[in-house]
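Chemist: Mind looking at a prediction? Sequence and model below.
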Amino acid sequence: MLQRRDRIKKKIKRHKSIKAKQRGISLPYSDPKPSEVIDDYWIYAIRKKGKYPKSTQRSGKWLIFVDPKNLDEVWAKIKEATEEGKLGDCAKVATAKPNPLSGKSKANVICVYTYNWADEKDVRRVREELRNLGIKNKIPYKADEDTFNGKYGITGYTRISKYYE
């Protein structure tokens, strides 16, 4: 059990490092529309107002799958809400650069992060804010640990979500 926990800690540390690099790379693209970016997979939005707990080993994200024709509009709302401190610590959006992990889906994904999937109150608060932004359809919430372990629908995994509402 201890070895598994150590492996997970290393993966989380590596993931945080990768996330930090991606944020740095995406900074020049902080304002362009995701539909126009073709040389990076992600654009990030970072909380600018208010405090939010640091990510834990139980961090995760709401996954919002968006039709490409609506992507720029939906992302603008989520980016603003993230920066204003209404959501979690950060969010990211898939750009127009083809990603092998997206499979055959034509939808782009927007990830809205929370610090701890076990903090049900915070996870549901963020979900309610997403509803206020117009995200009314049911969406999944996935733990980052499952992402670190390569659990994606495209790789054959099902029922990965911690929440679905």
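Modeler: Right, received. Where do you want to start?
Chemist: okay, CA-based contacts and neighbour counts for the rest of this
Modeler: Fine.
Chemist: Against which helices or strands is the lengthiest helix in the chain packed?
Modeler: When every helix of the chain is counted residue by residue (DSSP state H), the longest turns out to be helix 2-26. Helices and strands touching helix 2-26, by 3 or more CA pairs under 8 Å, 6 or more residues apart in numbering; DSSP states H and E, are strand 42-46, helix 144-148.
Chemist: Contact partners for the residue nearest the centre of the chain?
Modeler: Here the mean C-alpha position of the chain is nearest to the C-alpha of Cys111 (CA atoms, centre = their mean), at a distance of 2.2 Å. Contact partners of Cys111, counting by CA atoms under 8 Å, 6 or more residues apart in numbering, are Lys61, Trp62, Leu63, Ile64, Ala91, Lys92, Val93.
Chemist: Got another one to weigh against that:
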Amino acid sequence: MEKMENAHPSTKRKPSQENSGDWIWSSRPKARVDASKVGKWLVFCSPQQIDDLWVKIANSMDGGELAKVSIGCKVNTAGRDANKHVICVYTANFANKDSVAACLAVLRELGIEDTLYYKTDKQTRTRQYASKGYKSSIYSSADFERLKPTAQMGMF
């Protein structure tokens, strides 16, 4: 795990030790985006992995490669499932597949190897969850893997 003394403020709270039921956020300075176009990659992991993974992602959001392709990220602290946490990594426009792919490429560079799913914020606001029988994503990482995108593709 990286040193915490000079860490970004969002990494000073450990998701595995929080039980408030809220989220820890890390985001770029306010970017102007159309809220109806926002979407996010969903990164699921175990309580044993969440603290280290959150530090990697939040630090990359704070001036690293993720800051170039994402508008923000958050991690749940007390999810519905005690065996699983989720980190949401947001992009400005779900229809911009180059942007979505570039964000995925950075997540891969950070060492995230699992199959990931991408959903729109609208799907979340209308409570479209797989556990409720809905198709809860519009993309999976498999949709982009053969493209071999790079972080240089940009965000917009």
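Modeler: Structure's in. What do you need? Remember, it's a predicted structure, so these values are computed and weren't measured experimentally.
Chemist: Tell me the secondary structure at the residue nearest to the centre of the first structure.
Modeler: Assigned state for Cys111 of the first structure: strand (three-state reduction, DSSP: H, G, I helix; E, B strand; the rest coil).
Chemist: Now which residue in the second structure aligns to it?
Modeler: Using TM-score structural alignment as the criterion, Cys111 of the first structure maps onto Cys88 of the second structure.
Chemist: try Arg125 of the first structure
Modeler: Arg125 of the first structure maps onto Ala102 in the second structure, by TM-score structural alignment.
Chemist: Pro32 of the first structure too?
Modeler: Pro32 of the first structure maps onto Arg13 in the second structure, with residues paired by TM-score structural alignment.
Chemist: contacting residues for the closest residue to His15 of the first structure other than its chain neighbours?
Modeler: In this structure, His15 of the first structure finds its nearest non-sequential neighbour in Phe148, 7.5 Å apart by CA to CA, 6 or more residues apart in numbering. Counting by CA under 8 Å, 6+ apart, Phe148 of the first structure touches Ile8, Lys11, Ile12, His15.
Chemist: mean shift of the lengthiest helix in the second structure relative to the first structure?
Modeler: If you go by DSSP H, the second structure has its longest helix at helix 47-61. Mean deviation of helix 47-61 of the second structure relative to the first structure after superposition (mean CA distance after the TM-score superposition for the first structure): 0.5 Å.
Chemist: Mind listing what's buried along that helix?
Modeler: Pro47, Ile50, Asp51, Leu53, Trp54, Val55, Lys56, Ile57, Ala58, Asn59, Ser60, Met61 (16 or more other CA atoms under 10 Å).
Chemist: next one: stretch 36-45 of the first structure
Modeler: Val37, Asp40, Tyr41, Trp42, Ile43, Tyr44, Ala45.
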